[in-house]
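K.L.:
Here you go, sequence then predicted model.
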Amino acid sequence: MSGHTTTFLDGLEALAASPLSPALEETTRLRLLDWLGCTLAGAASERARLGQMLASAGDGPAPVIGTGQTVAPLSAALLNGMASHVVELDDGHRYGITHAGGPLIAALLAMAHDPRMDQARFLKGIVLGYEAALRVAIACQPEAKLNGWHGSGVFGVIGAAMGTAVALGFDRVQLNAALAAACTSASGMVKAFGPGSELKPYNAGHPALNGLAAALAAEAGFPGPEDILDGPHGLIEMLRGSPVPPGALSVAPPYCIETVYLKPYASCRYAHAPVEAALRLKAEHGIAPADITAVQVETYGLAVHKHDHTEIDGPYSARLGIPYCVGAALALGETGMAAFSETALNDPETLRLMRATRVTEDPALSALVPAKRAAHVSLTLRNSSEVATQVDLPLGEPEVPLRAPDLRAKFADLARTAALSEARITALADAVLDPQTDPRTALSDL
């Protein structure tokens, strides 16, 4: 049988059979370090609610990051996946509109105790999981998002399943079965993040859980159809509403793990270009927050819907709101974890600027997506003058990358929120990034 499913699995098998180059291994370890920092900070931020879930997680060998406890693998996948997305600092992909790393690494770590998964297979599973999640996501976006699907929940389950399957050494029949089980589990709604909701981290937890379950079902011998991605009832057309051309699921360099963005700011990626533009204007013109009477953000359409609110009800809605994130950047100069502290969330000047911010679509900027995800920001000042600038691609995209030292610094900042000592932070980063060290060892007792 030929089609997207066959092309996709052929490509994944070929990539799985090739050793990782030193450069690709370094990239993989950096993605793992970034995931670890996000997960430590998320676990610390949601200690009470995640702790309540942990209480019924069941005994087992899989570590739950930030707790020092081990539980049953499926529970660990859920909890670590959720924690990875709490602080909105996990990586993503502008073409795939998906956070692939959170669910994937949570699922892999949950099975890292399995004797079949050595260091090389663990790292290979990360590479393959990113590739699997994001190749399918790119084929389905932006139509899937416009139809209401949330990419992390939908495509994250595919990455988690296929990464785990490769790391455990599945054969072709098992790989196909894992893909089929993952596809029938694929779900996640944009509407779930409406006013008052704090469910967004669940859409990084449930695909980790379901992806691992899909791999285990395949290993147990439950076969799936050989064309789960193809045709009118295949996943791709179900999500996007139309076919994609042949070759859309081809696996080739640059691999998706190399083309994700890394976040420097602790907010939804849609807020990053506006925040960066606001910071630039403030620095270049020496503007005091009190001098600003109005803020206008013009950006692309996908960034406006559900991200233009000028009232917040806590850190979750604040992280998703362009007006709040811009307000905190202008008033406090904060873009990281401190921007969403209780003090910041109640800062009068931040809230004034948030309510003075208007976010609208510029069709010309929408036409640039996904090659550019731009924002044009203008500030109106008390003397009636106006200053403006545009950011086409925010920091962290492959074209304007965060380098290894930047990611180490980001990790250290996040790990401090989890109360890790400076010595422990340095030792963890060294262990994850050292090519002679098995990174799973460093993660096993966190």
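P.N.:
Great, that's in hand.

K.L.:
drop to CA atoms for contacts and neighbour counts, all remaining ones
P.N.:
OK.

K.L.:
list the contacts for residue 201?
P.N.:
81, 82, 83, 84, 85, 86 (CA atoms under 8 Å, 6 or more residues apart in numbering).

K.L.:
Just the residues you listed: which are in helices?
P.N.:
When DSSP state H is applied, the contacts of residue 201 are split such that 81, 82, 83, 84, 85 fall in helices.

K.L.:
out of these, who's nearest residue 36?
P.N.:
Nearest to residue 36 out of these is residue 84 (CA to CA; 7.7 Å).

K.L.:
OK, contacts around that closest one?
P.N.:
35, 36, 38, 39, 40, 42, 43, 90, 102, 103, 201, 204.

K.L.:
so can I have CSV of those showing secondary structure and distance to residue 147?
P.N.:
Shown next, in CSV, are the contacts of residue 84 (DSSP: H, G, I helix; E, B strand; the rest coil; distance: CA to CA, whole Å):
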residue, secondary structure, distance to residue 147
35, helix, 29
36, helix, 32
38, helix, 29
39, helix, 29
40, helix, 33
42, helix, 29
43, helix, 31
90, coil, 24
102, helix, 23
103, helix, 22
201, coil, 20
204, helix, 19
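
K.L.:
what's the closest of those residues to residue 228?
P.N.:
Distances from residue 228 to these, taken by CA to CA, are shortest for residue 103, at 21.0 Å.

K.L.:
I'd guessed that closest one sits against residue 208; true?
P.N.:
Yes - if you go by CA atoms under 8 Å, residue 103 and residue 208 touch, sitting 4.2 Å apart.

K.L.:
how many neighbours does the closest residue to residue 173 other than its chain neighbours have?
P.N.:
Nearest residue to residue 173 in three dimensions, chain neighbours excluded: residue 223, at 7.5 Å (CA to CA, 6 or more residues apart in numbering). Neighbourhood size, residue 223 [other CA atoms under 10 Å]: 18.

K.L.:
I'd like the distance between residue 223 and residue 144.
P.N.:
27 Å (CA to CA, to the nearest Å).

K.L.:
Included below, for side-by-side comparison, is a second structure:
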Amino acid sequence: MEITKQFAKFIVNCTYESLPKDVQEAVKERILDTVGAAVAGEHSWKGKEAYLQAARELYPGTLAPWGSGEKSFSLGAVLTTNCAYAHAVELDDGHKNGGCHTGAVVVPMALTLGAVLGRQPQEIMTAIVLGYEITYRILEQLPPTQIGRGFYPSSQLDVFGAATVAGKLYGLDEEQMANALGFAGQQTAGFMEITVNGKEDKCIQVGSCAAKGLAAAIYAREGLKGCLTVLEGKNGFFRAEGKDIDLEKVTAGLGKEFRIRDTYSKLYPMCRHAQAPVEAVLDFLEEGAFQPEDVVKIWVGTHQVAYNLTGAIKEPHSQSDSKFSIAYGIAAALRDRCFGMKHLTPVYYEDPELWKLAHKVTVEVDPQVQSVYPGKRGALVEVTLKDGRVCTRELYDLKASPNNPVGWDTIVQKYTNNMEGTLPEDVTKKILDIVSHFEQEYSSQGLERLLHC
């Protein structure tokens, strides 16, 4: 049986009641984490107004995206916009070793489409779990070949998650759901070059997965036939982007093992590949290992992908540069003992003092770190001090990763920090209360209304 059909059977028959309790709780963490990232993105993404103007012209309609009451956009445009916001400032979650940001697409899509269709919160939560599940199961077979061949995982794979969410919320049957996944596979697009040139607005590339997934589900609902062998076929997705794929593993344990558990949260608004050395320096400072003025130089050993994405920039000149620079992240950590949204603003990323600190950092590919990638993604950090001491740390399991969980309270604190200076405090509290008890709410309309403030 084709993998699309196996997935479809599982998607259609999965219910909220069949989800383990920890998975039900994990969904609420993913909702809160992503909503906070999206609100921060909506307020901080420099390309927002230009994008909205383009969307008004390209996709007119009667709906409004988050952060606005302007009902001038189509459903596809609203879904794309909300998802783009969630990815805009690199605060969205991701797979523990797959380089894919799934929450940025499946969570806003489920919340918005669920509200439009009048679905109940438990239905929305189930759709979110399924969106992660299908995306991650396909993703697991691809690192590191996919990135090595130049494909950007999020914009390639999140279409499958989006189609899953839409298909579940539209109530597609098994045949329709399989066709939707078939259509999704034919609409994947996006290359790693976006992290080199054009990364200022790469969130559009990720957000557009929502519109493509929506289209896939609607095509299937209307009876069109998707490519059912799009994954395992001799000219299909796995052959194009992977190597030595174990097809049995793709569906093994389906319905018993839930991949949403393999999700990390970001505690810093920057590329995940830059975060291990930044966290290591913050840990040193918290432990009192040294003071910032004691530092002579810092050496970071990382893997090739992290070096390519985040190893070169020492003097950022844009928000996007600041999110993709290990050296700048370390400089901010040294001086300010944190790395937060303020560090994505010009007054910080163009600060000569931070540039000077960044030039103390050397980033190289380390054979040891490279040898365990992609099963582990981290860094070696050596801090040389004025008194001759060298503080060394090897870090792979960052805080808020599956092997180093932080719990609900830390996710709430991150959410609260992200919302500061964006929505009114009473709205922030109301959103938190709704998400905390999401499965008990009678309607998702209340949350959607608050997100339009």
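P.N.:
Received, thanks. What you are looking at is a predicted structure, and each value in this text was computed from that prediction instead of being measured.

K.L.:
What value does the TM-score take for this pair?
P.N.:
After superposition, the two chains reach a TM-score of 0.93 (TM-score structural alignment, normalised by the length of structure 1), with 443 aligned residues with a CA RMSD of 2.1 Å.

K.L.:
hang on, the earlier thing: which residues are in contact with both of residue 103 and residue 208 of structure 1?
P.N.:
77, 81, 156, 157, 160.

K.L.:
Take the residues you listed and write them to CSV, including secondary structure and distance to residue 370 of structure 1.
P.N.:
Output for those, formatted as CSV (three-state DSSP; distance: CA to CA, whole Å):
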residue, secondary structure, distance to residue 370 of structure 1
77, helix, 31
81, helix, 26
156, helix, 20
157, helix, 23
160, helix, 25
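
K.L.:
right, and out of those residues, which lies closest to residue 409 of structure 1?
P.N.:
Checking these one by one against residue 409 of structure 1 (CA to CA), the nearest turns out to be residue 81, at 22.4 Å.

K.L.:
Tell me which residues touch that closest one, please.
P.N.:
39, 102-103, 105-107, 201-202, 204-208.

K.L.:
The same query, at a cut-off of 10 Å, please.
P.N.:
35, 39, 42, 64-65, 75, 101-107, 201-209 (CA atoms under 10 Å, 6 or more residues apart in numbering).

K.L.:
Likewise for residue 112 of structure 1?
P.N.:
61-63, 73, 106, 118-119, 121-122, 164, 167-168, 440-441, 443-444.

K.L.:
can you rerun that using 8 Å?
P.N.:
Residue 112 of structure 1 is in contact with 62, 118, 122, 440, counting by CA under 8 Å, 6+ apart.

K.L.:
center of structure 2, which residue is that?
P.N.:
Central residue of structure 2 (CA atoms, centre = their mean): residue 101, 2.7 Å from the mean position.

K.L.:
now it, what's its secondary structure?
P.N.:
coil (DSSP: H, G, I helix; E, B strand; the rest coil).

K.L.:
returning to that earlier point: same list as before, the shared contacts of residue 103 and residue 208 of structure 1 that is, but in TSV and with distance to residue 384 of structure 1 included.
P.N.:
Formatted as TSV, these follow (distance: CA to CA, whole Å):
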residue	distance to residue 384 of structure 1
77	53
81	48
156	48
157	51
160	53
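
K.L.:
want to throw the ones in helices among the contacts of residue 201 of structure 1 into TSV with distance to residue 405 of structure 1?
P.N.:
As requested, these are exported to TSV (distance: CA to CA, whole Å):
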residue	distance to residue 405 of structure 1
81	25
82	26
83	24
84	21
85	22
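
K.L.:
ok so, going back, any idea which of the contacts of residue 201 of structure 1 is closest to residue 10 of structure 1?
P.N.:
residue 81 (28.0 Å).

K.L.:
Matching that closest one against structure 2, which residue comes up?
P.N.:
Counting by TM-score structural alignment, residue 81 of structure 1 lines up with residue 83 in structure 2.

K.L.:
tally of neighbours for the residue nearest to that match when sequence neighbours are not counted?
P.N.:
Once flanking residues are discounted, residue 83 of structure 2 sits nearest to residue 207: 4.6 Å by CA to CA, 6+ apart. Neighbours of residue 207 of structure 2 under the rule other CA under 10 Å: 32.

K.L.:
which residues in structure 1 does the helix or strand containing residue 207 of structure 2 align to?
P.N.:
Per DSSP states H and E, residue 207 of structure 2 falls inside helix 203-221. Matched against structure 1 by TM-score structural alignment, helix 203-221 of structure 2 falls on residues 201-219.

K.L.:
Return the set of buried residues in the matching stretch.
P.N.:
Buried residues in stretch 201-219 of structure 1, defined by neighbour count with 16 or more other CA atoms under 10 Å: 201-219.

K.L.:
cool, and stretch 249-269 of structure 1?
P.N.:
249-251, 255-269.

K.L.:
The residue nearest to the centre of structure 2 and residue 83 of structure 2: what is the separation?
P.N.:
11 Å.

K.L.:
List the ones among the buried residues of stretch 249-269 of structure 1 that fall in helices.
P.N.:
256, 257, 258, 259.

K.L.:
so residue 374 of structure 2 sits right up against residue 146, yeah?
P.N.:
No - the pair residue 374 of structure 2 / residue 146 is not scored as a contact, 11.4 Å apart, by CA under 8 Å.

K.L.:
which of those two has more neighbours?
P.N.:
Using other CA under 10 Å, the more surrounded residue of residue 374 of structure 2 and residue 146 is residue 146, with 23 against 18.

K.L.:
how close does the residue nearest to that one when sequence neighbours are not counted get to residue 197 of structure 2?
P.N.:
Setting aside the residues directly before and after it, residue 146 of structure 2 is nearest to residue 241 in space (CA to CA, 6+ apart), at 4.9 Å. Remark: distance between residue 241 of structure 2 and residue 197 of structure 2 (CA to CA) = 22 Å.

K.L.:
Name the residue in those two with the higher neighbour count.
P.N.:
Applying other CA under 10 Å to residue 241 of structure 2 and residue 197 shows that residue 241 carries more neighbours, namely 20 against 10.

K.L.:
Confirm for me that that one is in contact with residue 144.
P.N.:
No - Residue 241 of structure 2 is not in contact with residue 144 according to CA under 8 Å; the separation is 9.6 Å.
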